[in-house]
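J.: I would like to see how this sequence folds:
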Amino acid sequence: METDLEIDARGLICPLPVLRLRKALLQLAPGQTVCLWATDPVAVIDVPHFCAEAGHDLIATTAATDATAYFVRRGPLAEIAEG
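T.: Coordinates of the predicted model:
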């Protein structure tokens, strides 16, 4: 899947993967997408929760051999919710 930005958070533990994702999404326009690569087992809970709370769309999750990829689309009202 093609994205506007890719974040490598492999080896980082909670809350760092979500904090990096949040920071990256704030720099993007609504509708742009990010791929977050994470190895933290808690990210499977944290990323969907963050997306739901902040108004972003988790469009796909793909498990690979060494990490999981989370594909997130910046939400249209996210700037208001996070600002």
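J.: Could you use CA atoms for every contact and neighbour count after this?
T.: Will do.
J.: residue ranges of the helices in the chain, please?
T.: With DSSP state H as the criterion, the chain has helices at 16-26, 43-54, 78-82.
J.: quick one, which of those helices is nearest to D66?
T.: Nearest to D66, of all the helices of the chain, is helix 43-54, at 13.9 Å by CA to CA.
J.: Now the second one, please; I'll put the structures next to each other:
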Amino acid sequence: MAGRTAIYDLKGLNCPLPVLKAKKRLAGMLPGSRLWLETTDPLAVIDIPAFCSDAGHQLIETAAVAGGHRFLVERGELGS
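T.: Purely as a prediction, here's the structure:
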């Protein structure tokens, strides 16, 4: 799929909502699709990588940004 990678704005949500919403959004995507997650929850730096590992998604990139973090996630083949 060409074009820009979608951005999912999860700013202002606290644990466990960023992971729960990311899980639901990724479940509706095709394997290999990528999604940027933007968060302000400080626990997301622990929760998002753990979620990706547990669910079979690949965490491509993590970046600290003003007020939070961005995570580039690639949906896994068996991810849910």
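J.: TM-score for the pair, please.
T.: After superposition, the two chains reach a TM-score (TM-score structural alignment, normalised by the length of structure 2) of 0.91; 77 aligned residues with a CA RMSD of 0.9 Å.
J.: Export the helices of structure 1 to JSON lines and append columns for mean neighbour count.
T.: Shown next, in JSON lines, are the helices of structure 1 (neighbours: other CA atoms under 10 Å):
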{"stretch": "helix 16-26", "mean neighbour count": "17"}
{"stretch": "helix 43-54", "mean neighbour count": "16"}
{"stretch": "helix 78-82", "mean neighbour count": "13"}
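J.: Is it possible to get a markdown table of those helices that adds distance to A63 of structure 1?
T.: Listed next are the helices of structure 1 as a markdown table, based on distance: least, CA to CA, whole Å:
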| stretch | distance to A63 of structure 1 |
| --- | --- |
| helix 16-26 | 16 |
| helix 43-54 | 10 |
| helix 78-82 | 26 |
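J.: The residue most central in space within structure 1: what's it in contact with?
T.: The centroid of structure 1 falls nearest to L21 when counting by CA atoms, centre = their mean (4.5 Å). Counting by CA atoms under 8 Å, 6 or more residues apart in numbering, L21 of structure 1 makes contact with 7, 34, 36.
J.: which one in structure 2 is aligned with it?
T.: Counting by TM-score structural alignment, L21 of structure 1 lines up with A22 in structure 2.
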